[in-house]
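*Asks:* Take a look and give me a structure for this.
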Amino acid sequence: MRIITLSSGSAGNCTYLESDKSKILIDVGLTGKMAVNLMAMANIKANEIDAIFVTHEHIDHIKGVGVLSRKYDIPIYANAKTWLAMQAKIGKIASKNINVFKSNTFFSFRDLDIRNVSTFHDAADPVFFVFYQKQQKISILTDTGIVSSPIIDAVRDSNILILESNHDEKRLMEGPYPQSLKYRIRGEYGHLSNDMALEIVDELAQAKGEKIILGHLSSTNNSKEIVYSGMETLLVNKGIKIGDDLDLEVSEEFKLGKLIDLGGDYS
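*Replies:* Predicted structure coming up:
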C-alpha cells in the first residue's frame, strides 16, 4: 500500500490510499476543484478513484464528497447515522453509489480489509479507519477528544499511523476563540492535543521502521514546528532515532504530504 495526505487540518481533510487493486479517498473536506488539483499534483487521476470513505459529517471532511461522486461516478461509504447527517450537505447521490457499513465492524473492499472504530467526537456516529492489505496495516486516527483502550488496540502495530495532533493547550486557551469553542475543542468529544498525541506515540512507538504522520493541526492553535519539536524530543528521550528507527512527518492543510510507499503492484 501507499498513502499521501492531500490536506490535513481544521479547514480541510483528504487522504489518498492505494493498494494493488484499490484507489480510494478517506474524506474530502475540500472543494471538489481543490481536491482534483491536489490529486493532479500527486499524479493521481480523479476519474480512477474507486471509492470515498467518510469518517463523519463535519464540513472539513465532506465538503467535496458529493461533487466528486457526481462528477466521477464514485461510490461513497459511510455508516447509517453519518449518511443521515450529511445528506443535505453533500447533495443528491446516485443510489448505486450509496454504501452503508455498520459501525465497529470489519468489511472488505476489493483487496482491502477495513476496520472502522468509533471515536469520541461531536458528530452523529464518527469513526476512524484501519486498512489492511497482505501484511500491511495503515491507521488514520483523527477527530477524537480522548483515546480509549479499544482505539489504542486498533492502531497498535500499524506500519503507518496518521495521528491527530490538533492543538497546543496553551495556545488554545490563550488564543482568540470564544470560551465555549475552546472547551469544545479540548473536551472529550473534541480533538487530540499535542500532549495527548505524545502520550499515544510514547505507548505505541516500537522503532521498527514504522511511519508516523501527525495531522489535523489547527492553524490558529498550533504549528508544524511545535508539533515536530515536541515529538522529536519524546523520541530522542526514548532512544529512538528519526529516520533510522522510524519516520516522522507533520502534514499540513491544502498541501501535499510525503508519499509513503510500503510496496506493492500498482500497475
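*Asks:* alpha carbons only for contacts and neighbour counts from here, please
*Replies:* Fine.
*Asks:* all helices of the stretch 1-150 of the chain, in order?
*Replies:* For the stretch 1-150 of the chain, the helices defined by DSSP state H, counting those that start in this stretch cover 32-41, 59-62, 65-72, 80-90, 149-155.
*Asks:* which helices and strands sit right next to the first one?
*Replies:* This points to helix 32-41. Helix 32-41 sits against strand 2-7, helix 65-72, with contacts defined as 3 or more CA pairs under 8 Å, 6 or more residues apart in numbering; DSSP states H and E.
*Asks:* one more, for comparison:
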Amino acid sequence: MHFSVLASGSTGNAIYVESGEHAFLVDAGLSGKQMETLFQGIDRKMDKLSGIFVTHEHSDHIKGVGIIARKYNLPIYANEKTWKAMEPLIGTIPVEQKFQFDMETVKTFGDVSIESFGVSHDAAEPMFYVFHQGEKKLVLITDTGYVSDRMKGIIRNADSYVFESNHDVQMLRMGRYPWNIKRRILSDVGHVSNEDAAIAMSEVIGDRTKHIYLAHLSMDNNIKDLARMSVSQTLEQRGVDLTDQLGLYDTDPKKPTNLMAI
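*Replies:* Have a look, this model is predicted:
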C-alpha cells in the first residue's frame, strides 16, 4: 500500500490510499479544482480511483464529494445516517453510485480490506477506517473527542497512523474563539488535543509501527512544531522511543504529503 494525506485541517480533508489493484479517496473536503491540484502533487489521477469513502457529513470532509463522484462516475461509501445528513449537501447522486458501509463492518476490494469503526464527534454517525493489505495495516483517525478503549483495540499496532492532533489546550483556552466553540472542541464530541492524542498513541503503537502523521491541526490553536514537540515529549515520557524506525510527520491543509509506502 501507498498513501498520502492530500490535505488536513479545518479548511478541508482528504486522504489517498492505493494498493496494487485499487485506489481510494477518504473524504474530499475541498473543491473539485483543488482536489485535482492535490492529485497532481502526488502524480496521480482521479479517473483511476475505485471509490470515495466518507467519514462524516461536515463540510471540511465532503465539499468535493458530489462533484468528483459525478465527474468520474465513482461509487460513494458511507453509513446510513451519514448518507441522510450528507445528501442535501452534495447534490444528486445516481442511485448506482450510492453504497452503504455500516459502522464496524469490513468490505473487501481485491487485495485490500477496509474496516470501519465509530468515533466520538458531533456528527450523525461518524466513523473512520483501517486499511488492511496482507499483514500491513493503515489507520486513519481524526475528528474524535477522545479515543476509547474500543477504538484502541481496533487500531492497535498499525504500520502507519494518520492521527488527529488538533489543538494545544492553552492556545485554545486563551484564543479568540467564543466560549461555546471552545467548549465544543474540548468536549467528548470535539477534537483531541496534542497531549491526549499522544497518550492514546502511546497505548496503541506497536513494534511494527513506523509512521505517525499528525493530522487535522487547528490553524488558530496549534502550530506544526508545537504539535510535534508536544506529541514527542509525551510519547517519550510514556516510554516510547522515537527513532529512525518510528517517525512523526506533518500534514498540511494545502499541500499533500509524499506518497508513503507501507
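*Asks:* where exactly do the strands run in the stretch 101-250 of the second structure?
*Replies:* 106-109, 112-118, 127-133, 136-141, 160-164, 211-215, 247-250 (DSSP state E, counting those that start in this stretch).
*Asks:* OK, contacts around the closest residue to I141 of the second structure other than its chain neighbours?
*Replies:* Using CA to CA, 6 or more residues apart in numbering and skipping residues adjacent in sequence, the residue nearest I141 of the second structure is F163, 5.2 Å away. By CA atoms under 8 Å, 6 or more residues apart in numbering, the residues touching F163 of the second structure are 139-142, 197, 212-215.
*Asks:* ok, of these, which one's closest to D43 of the second structure?
*Replies:* Y213 (20.4 Å; CA to CA).
*Asks:* need the longest helix for the second structure.
*Replies:* helix 224-237 (DSSP state H).
*Asks:* And stretch 30-50 of the second structure, what's buried?
*Replies:* Residues of stretch 30-50 of the second structure classed as buried: 30-32, 34-35, 37-39, 42, 46, 49-50 (neighbour count, 16 or more other CA atoms under 10 Å).
*Asks:* ditto for stretch 145-162 of the second structure
*Replies:* Here stretch 145-162 of the second structure shows 145-147, 151, 154-162 as buried, counting by 16+ other CA under 10 Å.
*Asks:* and what of stretch 82-93 of the first structure?
*Replies:* In stretch 82-93 of the first structure, counting by 16+ other CA under 10 Å, buried: 82-83, 85-86, 89-90, 93.
*Asks:* same thing with stretch 165-179 of the second structure?
*Replies:* Within stretch 165-179 of the second structure, the residues scored as buried using 16+ other CA under 10 Å are 165-169, 172.
*Asks:* how close does M46 of the second structure sit to A28 of the second structure?
*Replies:* Computed with CA to CA, to the nearest Å, the distance linking M46 of the second structure and A28 of the second structure is 12 Å.
*Asks:* Just give me the neighbour total for the nearest residue to V227 of the first structure once chain neighbours are set aside.
*Replies:* Among residues not flanking V227 of the first structure along the chain, N194 sits closest, at 6.5 Å (CA to CA, 6+ apart). Around N194 of the first structure there are 23 other residues, counting by other CA atoms under 10 Å.
*Asks:* Check the gap between the nearest residue to Y228 of the first structure once chain neighbours are set aside and G32 of the first structure for me.
*Replies:* In space, Y228 of the first structure comes closest to V250 once its chain neighbours are excluded; the distance is 6.7 Å by CA to CA, 6+ apart. Look at V250 of the first structure and G32 of the first structure: by CA to CA, they are 24 Å apart.
*Asks:* With N99 of the first structure instead?
*Replies:* In this view, N99 of the first structure and G32 of the first structure are 20 Å apart by CA to CA.
*Asks:* still on that earlier bit, Provide a PyMOL selection command restricted to the buried entries of the contacts of F163 of the second structure.
*Replies:* Applying 16+ other CA under 10 Å to these leaves a buried subset, and the PyMOL line that selects it is:
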select buried, resi 139+140+141+142+197+212+213+214+215
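*Asks:* And the furthest pair within the contacts of F163 of the second structure?
*Replies:* Most distant of the contacts of F163 of the second structure, by CA to CA, are V139 and A197, 13.9 Å apart.
*Asks:* Format the helices of the stretch 1-150 of the first structure as TSV; extra columns: distance to T220 of the first structure.
*Replies:* As requested, those are arranged in TSV below (distance: least, CA to CA, whole Å):
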stretch	distance to T220 of the first structure
helix 32-41	22
helix 59-62	15
helix 65-72	25
helix 80-90	25
helix 149-155	27
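*Asks:* show me the contacts for P75 of the second structure.
*Replies:* Contact partners of P75 of the second structure, counting by CA under 8 Å, 6+ apart, are 50-52, 69, 96-99.
*Asks:* Who are the contact partners of the residue nearest the centre of the first structure?
*Replies:* The centroid of the first structure falls nearest to I140 when counting by CA atoms, centre = their mean (4.3 Å). Counting by CA under 8 Å, 6+ apart, I140 of the first structure makes contact with 128-130, 161-163.
*Asks:* Now with 10 Å, please.
*Replies:* Going by CA atoms under 10 Å, 6 or more residues apart in numbering, I140 of the first structure touches 15, 26, 55, 127-131, 155, 158, 160-164, 213-215.
*Asks:* State the distance from F101 of the second structure to L226 of the second structure.
*Replies:* 36 Å.
*Asks:* Equivalent analysis for F53 of the second structure, please.
*Replies:* 31 Å.
*Asks:* Between these two, which has more neighbouring residues?
*Replies:* F53 (26 against 13).
*Asks:* So that one is in contact with D102, correct?
*Replies:* No. Counting by CA atoms under 10 Å, F53 of the second structure does not reach D102; the two are 11.5 Å apart.
*Asks:* Which residues are in contact with each of the two?
*Replies:* 77-79, 116.
*Asks:* Next, give me the two most distant ones among those residues.
*Replies:* Maximum pairwise distance among the shared contacts of F53 and D102 of the second structure (CA to CA): 10.8 Å, between Y77 and S116.
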